[in-house]
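J.: Provided below are the primary sequence and the corresponding predicted coordinates.
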Amino acid sequence: MFELTLIGIGTGNSDHVTLQGAQAIRDADLILIPRKGENKADLAGLREDIISRVVEEAPEIAYFDIPKRRADDGYLRGVDEWHDAIAERWQTAIATHAGARKIALLIWGDPSLYDSALRIAARLNPRPVTRVIPGITALQALTAAHAIPINDIGAPFVVTTGRRIRDEGWPAAATKVAVMLDGECSFQNLEMADYFIWWGAYVGMNEEVLIRGPLAEVSDEILTTRSKARADHGWIMDIYLLEKLEP
């Protein structure tokens, strides 16, 4: 039996790691680090940098390759099979360090918001004792970068994905919607004249890019900026908040 700790590390800025998170890194016998292909090699490097900043002597590190997700048999089934495959990679990496009893993963953002680490951990056999160290989410980093509150006074907001905006449109009765995991800039499917957007990429990092304004006026700028940033870095993580304008 081993303990698995999921440590939220914010959006890539080592200053986002809490004191609790730093201590959990120091306590770990083994840290698992994913590799997502050559174009995203610096994602592993960012994790390595965070580890080096909080420990004098790094713990054992086991790297594993993220398998590709199938998209030919339905979204939910594809995700479920993908999680099974990732759990197998974790299991293999852990097995090569049989003496490790405190194992950690550094989770981008926070393990509780649009992250699957907890679901993958539940697939391990034997099932570990799992604890979570909260982190700064991309949503928090976005609103901080733009210096805005996410909600209107006494009003709710919706957090959703680009896929749902693309397939279902604007959520009913929502006035503000935060959109995550959107590789297609799904705001293009909306009536853009009706919305205001706060957009950010690499939020909280040195590469941070921010754009805000009426969606119809800044959408082309976002598309161009996003495309160039992805080409420059080989990867991109972005998020945006939309507000429905009064008629």
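T.: Perfect, thanks for sending it.
J.: contacts and neighbour counts: CA atoms only from here.
T.: OK.
J.: all helices of this protein, in order?
T.: For the chain, the helices defined by DSSP state H cover 19-27, 41-54, 75-95, 117-121, 138-146, 162-168, 215-233.
J.: need the winner for burial among those.
T.: With neighbours defined as mean count of other Cα atoms under 10 Å, the helices of the chain peak in mean count at helix 138-146, which reaches a mean of 20.
J.: report all helices and strands that that one contacts.
T.: Contacts defined by 3 or more Cα pairs under 8 Å, 6 or more residues apart in numbering; DSSP states H and E place helix 138-146 against strand 195-201, strand 238-244.
J.: got the angle between the first one and strand 238-244?
T.: Taking axes from the mean of the first three to the mean of the last three Cα atoms, to 10 degrees, one finds strand 195-201 and strand 238-244 inclined to each other by 170 degrees.
J.: quick revisit: now distance to Val129 too, for the helices and strands packed on helix 138-146, in a markdown table please.
T.: Listed next are these as a markdown table, based on distance: least, Cα to Cα, whole Å:
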| stretch | distance to Val129 |
| --- | --- |
| strand 195-201 | 34 |
| strand 238-244 | 32 |
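J.: okay, now the one to match up with it:
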Amino acid sequence: MIDTLWLIGIGTGSPAHVTGEGMAAIRDASVILMPHKGQGKDDLAELRHRIIKASGSEAEIVPFDYPLRDENLPYLERVESWHDEIAKRWHAASDKNTPPGPVALLVWGDPSLYDSTLRIAQRLVPKPEIRVFPGVTSIQALTAAHAIPLNDINGPIHITTGRRLRDEGWPEGVERVVVMLDGEAGFQQFQSEDMMIWWGAYLGMQEQILDRGHISEAAERIVATRKEARARHGWIMDTYLLSRNA
């Protein structure tokens, strides 16, 4: 049973992204649950192990396999069912004669931004005491890598997903949009507009790839880069910023 759950943001690929507070939490945790996300994503687990080693932690590391989503279900039902199963696997992993004390999960990026770890934690019964240790987000890593500000002077910023961008188009009332979780390169729909894109994949990792430019000349190049990188690594995480006020 999980009495105390620590959700520790570990940034987007660099051990240096973990805050001092996060490192102390990793060091003080009794158990660290280690997700295995399937073939081709072993480098994600390897990064977590490097961070744990750097912290000086002596926690018991308990692996668990991530379930697959049921693609036959409608989207929201599919996600709900998936989250239920993940929560069950957390419980099963932490019940295997693990030592008492805080159970930790190392969360890619930050637990508060387009991440469902907190929602999954609410499914645990009985509900544990939850503490969050924030980490560097992919948005921060993207703007830092390109050395650009996130917003225009006194300007709003809109953060959305690739799915919503494709289904709903450009959000009203904003000049800049950050897009996350876009497996379909939704920026291609704006190739006819005078718009800038700042794109990055594997942000913070040694494999980091960056590109920038006007959509009309950069879109095709970024799509080709994504395809090649996914084939080489077996997975890809990327984020981008679009601006109509270039």
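T.: Arrived safely, thanks for sending. These figures come from a predicted structure and were not determined experimentally.
J.: okay, the helices of structure 1 in TSV with distance to Glu246 of structure 1 next?
T.: Formatted as TSV, the helices of structure 1 follow (distance: least, Cα to Cα, whole Å):
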stretch	distance to Glu246 of structure 1
helix 19-27	42
helix 41-54	40
helix 75-95	35
helix 117-121	39
helix 138-146	21
helix 162-168	20
helix 215-233	14
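J.: which one of those helices lies nearest to Gly12 of structure 1?
T.: In terms of Cα to Cα, the element of the helices of structure 1 nearest to Gly12 of structure 1 is helix 41-54, at 6.5 Å.
J.: ok and the closest one relative to helix 215-233, angle-wise?
T.: Between helix 41-54 of structure 1 and helix 215-233, the angle comes out at 80 degrees (the same axes, to 10 degrees).
J.: what's the closest of the helices of structure 1 to Leu106 of structure 1?
T.: Nearest to Leu106 of structure 1, of those and by Cα to Cα, is helix 41-54 at 7.0 Å.
J.: what about the residue lying closest to Asn245 of structure 2 once chain neighbours are set aside, how many residues nearby?
T.: Leaving out its chain neighbours, the residue that sits closest to Asn245 of structure 2 by Cα to Cα, 6 or more residues apart in numbering is Glu175, at 6.1 Å. By the measure other Cα atoms under 10 Å, the count of residues near Glu175 of structure 2 is 19.
J.: how far away is the closest residue to Ile33 of structure 1 other than its chain neighbours from Ala85 of structure 1?
T.: With Cα to Cα, 6+ apart as the criterion, Ile33 of structure 1 has its nearest non-adjacent residue at 4.8 Å, and that residue is Tyr63. Taking Cα to Cα, to the nearest Å as the measure, Tyr63 of structure 1 and Ala85 of structure 1 are separated by 15 Å.
J.: now swap in Tyr75 of structure 1 and tell me
T.: Using Cα to Cα, one obtains 15 Å as the distance from Tyr75 of structure 1 to Ala85 of structure 1.
J.: nearest to Ile239 of structure 1, out of the helices of structure 1?
T.: Distances from Ile239 of structure 1 to each of the helices of structure 1 were compared by Cα to Cα, and the smallest falls on helix 138-146, at 7.0 Å.
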